[in-house]
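Visitor: sharing a sequence plus its predicted fold:
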Amino acid sequence: MDVKTLAKEVKDYVIELRREFHMYPERSGEEFRTSKRVKEELDKLGIPYIAAGGTGVIATISGRKPGKTVALRADMDALEVQEKNDVPYRSKNEGLMHACGHDGHTAMLLGAAKVLSAMREELKGNVRLIFQPAEETANGAVKMIEDGAMEGVDSIFGIHLWSGLPIGKVSVEAGPRMAAVDVFDITVQGKGGHGSAPHEGVDAVVVASNMVMALQTVVSRELSPLEPVVVTVGKLVAGTRFNVLASEAKLEGTNRYFNPKIKDVLPAAIERIAKHVAAGFRAEAKVNYTFATSPVINDPECSRIAATAVKKILGEGGLMEYEKVMGGEDFAEYLKKAPGALALVGIGNEQKQTIYPHHHPNFNMDEDALEIGVALYAQYALEFLCNN
C-alpha cells in the first residue's frame, strides 16, 4: 500500500490522539502525561524507544535493508494561555492550552510511525522519531541532541502546522524560514519617593519608558533597512501604587533576525542604550542577554526532497510559497547537526474558524491537515531513504 492510502486509514486515530493531547496540555519541560502516552502508542506498535531530554522520547524504526538514517521531529509542549474555544476537547488544564499546534505535531508523528511501521519492508535504512519537549522555551532541542537524538542522522525533517496557510497547501522553500530568537531582560534601579515630590527620587517608570522607546532606534538607526529585524519589549513591571515613585523597573524582551552577523551587534547595542539611558536619568541598568535559538534555514536539497513528497501527496497545486516569518523554532538546533527542512502545513479555513494566529486563545486547526501531515512525514522519510 502507498503512503496516501495508509495515512487516510490512520486519520481518525490521529484526530483522536490530537484531541486527547489538546485536552491535557502541559508546560514546557513538564510533558509527563504526553510523554507517557507517546510511549504507550509506541509500545503498541512494537517500536523501541529511549527517554531523552527530560520528558522527550527518541524512537527508531529499522528498515529491512541497511541504509541512511532520517529523523522526523515533533514538539509536545503547550502554552500558558487560557483557551476560549467552545469545543468538546477544550483544555481541561486551567491556564494552559495547545495554542500553537504541538498537539497536532505529536499526533501526526505517531500516525507516521504507524504508516512507516506498516511499510518497514520497503525501508532502506532507519527512521528516527524525535518527540521533543520544551520548544516554546527554546531549550528542548538542545537537550534532545545532548541525549543522542542526532547521532548518526543524515537528514532531519519537521512540520509546523500553520494557520496563515490555507488547508491543502504546504510551504517547503529553501533558505531562511524562521528567525533567530534572542531574549533579554533589563533591571532599572532608581530611587523611591513620594509621587508629590518627584525631584527627591529617581522614577524608574520614567527611565524604563524612555528605554523602551530608545531601544527601537537599534532597528531604525543602527541596522540596514534591508535587514528584517525586530526588537520587542513584551513585559514591563514597575511600581507598587499610584502615589509612590517606583524604585525599580524590570523589562523583558526579544530580538528576531535572520542574518547571523546581527548576533554580534544586538547584545552590545541593547546594553549600551540601556545603561546610557539609565545614566541620563541618574539611574542604573543591568542587562541579561541570552541567545535562545538560531534561524531556521532549510537546506536546498532537503527542500527539494520535501517538495517532491508534497507533490506525491497533494499534486503540483499542494505547494505554495510563503514568506519567511519572524517567529522562532528551535528546530534550528537540529539543522546544525544535519541538513534538513521544516515544512509549514496549512490549517487555515475560514468556514471552520481556524484562521486565528498562533498563541491566540481561539487558535484551532482544520483537522483535515493532520492526514496531510502524517503522509508528508512518511513520504519525506521514504524519499530520502529509498529514492536518493
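Guide: Thanks, I have it.

Visitor: rest of the way, CA atoms for contacts and neighbours
Guide: Fine.

Visitor: against Val287, how distant is the most centrally placed residue in the chain?
Guide: The residue lying closest to the centre of the chain (CA atoms, centre = their mean) is Glu329, at 3.8 Å. Here Glu329 is placed at a distance of 24 Å from Val287 (CA to CA, to the nearest Å).

Visitor: same deal with Gly53?
Guide: Going from Gly53 to Val287 by CA to CA gives 29 Å.

Visitor: and those two? Which one has more around it.
Guide: Counting neighbours by other CA atoms under 10 Å for Gly53 and for Val287 shows that Gly53 has the greater number, 23 against 17.

Visitor: put this next to the previous one:
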Amino acid sequence: MSELLNQAKALAPEIVRWRRHIHENPEVSAVLPNTCAYVTAELRKMGYEPYPVGGGVVAMLDGQPDGKVILLRADMDALPMAEESGEPFASKNPHAAHTCGHDTHTAMLLGAAKLLMDNKEKVKGRVKFMFQPGEEGYNGCKNMIADGLLESPHVDVAFGMHSASASDYKTGTVLYSPGSYAASADAFKVTVHGKGCHGARPEEGIDPINIITHIHLALQTINSRERNQKEPLILTIGQIIAGDACNIIPERGYFTGTIRTFNQQVREHAKRRFIEIVNGMCATFGGHADIEWTTEMAPTINDPAVTPELLGYIRELVGEENMAEVPASMGSEDFSEVLLNVPGSYLNLSFGSKEEGYLFGGHHPKIRHNEDALPIGSAIYAQVAIEWLQHNN
C-alpha cells in the first residue's frame, strides 16, 4: 500500500488547504453551519452525495453495494477560547479556536474520502464517512447515533483517529492503546438548597455551605474505600460557589466536577454512590439538592478482536518503526458512544513532538500541528477501510 501513501502525499496541498480553511473559521458546539456547508461542498466535488445526520454530515461510498460497512469518523468542532499560536492561518474568530486539532481530523477524513473515491475499485464493501459536531461536551456523537448514524446501512465496524501535538514521538508515529483508550467523563453540577439567614443567627437557617463541605469530604470515600483498587477512578470537584457576603448564610450554593474511569461498571457504581451521598448528606442537615449531569461520556474501549486486525493493516502502511504502544489517557472522547454499539478502534497520530519544536498540547492556546502528518492520516483511514473490507466481505 505504499502506492496509497504516495497518492496521499501528492494530495497533501489539498488536505492542507482544507485544514487551514477550517482552522481559520472555527465554530463551537453541536451547531456548525459553516463547517458543515464547507465539508458538504468539498465532498460533492469528489462525487459524493452527503446528507445531514444529527447536526453533522454523512457520506457513503458504495464500492460493493451489498458488502459490509466500515465507519470512518472525524469531529469538526472547536473550543470557546482565543488562539495564540502565531500561525498565519490562525482563527479569525477571537472567541473560538481549533486548539484540540479537530480541523486536522476533518481534513484527514476529507483526504481519505478523495483517496477512496479514486481507488473505488479496491473498496470491496461500503464506507460511511462521519463528520461530527459537538465532541467537546455537546453530545454530538450521541445526537448522530440517535438520528440513525449506525443504521441505513448498518455499520459493522468503526475507526477514528485523534491528532497529538507535543507528544514524545516524531511526527507521523501511530500511538495506540490495545484496550482502554480514554476514560469516561461524567461532569456534574450539584445545587444544594438550604435556608438563608443572618450569619449571626445560624440557628434560623440551613447552611448550604456546611452541607457542601460535608458532601465534599464524604465523596472521597468512593475512591478510598469503595473502588476496586486495581481500577483507576478520578472524582474531582473543581468549583464551589456560594454566598455573597461574610455575614450572610446563603439560600443555596453549588459545586461542579468530573468523574472519570476506564471501567463501565466502576463508572456506574461511582455515579450511583455519588447520588446517594449527595442526597444523604442533604437529608442529614435538612437541605436538598438538584443534581445535573452536564456531560456523560462512556470510557473509550478499543475492541479486543478488531483492534489488532486494524493495527496490522496500519503497520503494513507506515512500518513498525512508526508504531508505538502508549498508556490510556484519563482524558475523554465521545467516539466511545459509537464503540458502545459497534466494534472498532481509536488511536492517536503524532502531529509533532516536543523535540521537533511542538511544545504545546491539546486545549492550549499556543498549540501548533505539524501538517506533514495530514497525508499520513488520510492514507491510514483509506488503508484501514480498503483492507478491512477486503478481508471481511
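Guide: Yep, that arrived. Every value quoted in this text rests on a predicted model; they were computed, and no experiment measured them.

Visitor: can you calculate the TM-score here?
Guide: TM-score for the superposed chains, counting by TM-score structural alignment, normalised by the length of structure 1: 0.91, backed by 387 aligned residues with a CA RMSD of 2.3 Å.

Visitor: so the longest strand along structure 1 matches what in structure 2?
Guide: Identified as the longest strand of structure 1 according to DSSP state E is strand 175-189. Aligning strand 175-189 of structure 1 against structure 2 (TM-score structural alignment) gives residues 179-193.

Visitor: centre of the chain to that stretch, how far?
Guide: From the chain centre to the centre of stretch 179-193 of structure 2 is a distance of 14 Å (CA atoms, centre = their mean, to the nearest Å).

Visitor: tell me who's in contact with the residue nearest to the centre of structure 1.
Guide: 135, 138, 178-180, 293, 295-296 (CA atoms under 8 Å, 6 or more residues apart in numbering).

Visitor: and Pro94 of structure 2, by the same measure?
Guide: 81-83.

Visitor: same list, these, but as a markdown table with neighbour count please.
Guide: Listed next are the contacts of Pro94 of structure 2 as a markdown table, based on neighbours: other CA atoms under 10 Å:
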| residue | neighbour count |
| --- | --- |
| Met81 | 17 |
| Ala82 | 19 |
| Glu83 | 23 |
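
Visitor: the stretch 151-300 of structure 1: strands as residue ranges?
Guide: For the stretch 151-300 of structure 1, the strands defined by DSSP state E, counting those that start in this stretch occupy 155-166, 170-171, 175-189, 193-194, 229-238, 244-245, 248-257, 284-293, 296-298.

Visitor: in structure 2, what residues pair with the fifth one?
Guide: Aligned using TM-score structural alignment, strand 229-238 of structure 1 spans residues 233-242 in structure 2.

Visitor: check the fit of that stretch onto structure 1 and give the mean distance.
Guide: Mean deviation of stretch 233-242 of structure 2 relative to structure 1 after superposition (mean CA distance after the TM-score superposition for structure 1): 1.9 Å.

Visitor: so what's the gap between that stretch and the chain middle?
Guide: Distance, centroid of stretch 233-242 of structure 2 to centroid of chain: 21 Å (CA atoms, centre = their mean).

Visitor: let's have the strands of the stretch 151-300 of structure 1 in a markdown table, adding distance to Asn362 of structure 1.
Guide: Shown next, in a markdown table, are the strands of the stretch 151-300 of structure 1 (distance: least, CA to CA, whole Å):
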| stretch | distance to Asn362 of structure 1 |
| --- | --- |
| strand 155-166 | 12 |
| strand 170-171 | 22 |
| strand 175-189 | 23 |
| strand 193-194 | 43 |
| strand 229-238 | 21 |
| strand 244-245 | 38 |
| strand 248-257 | 24 |
| strand 284-293 | 27 |
| strand 296-298 | 27 |
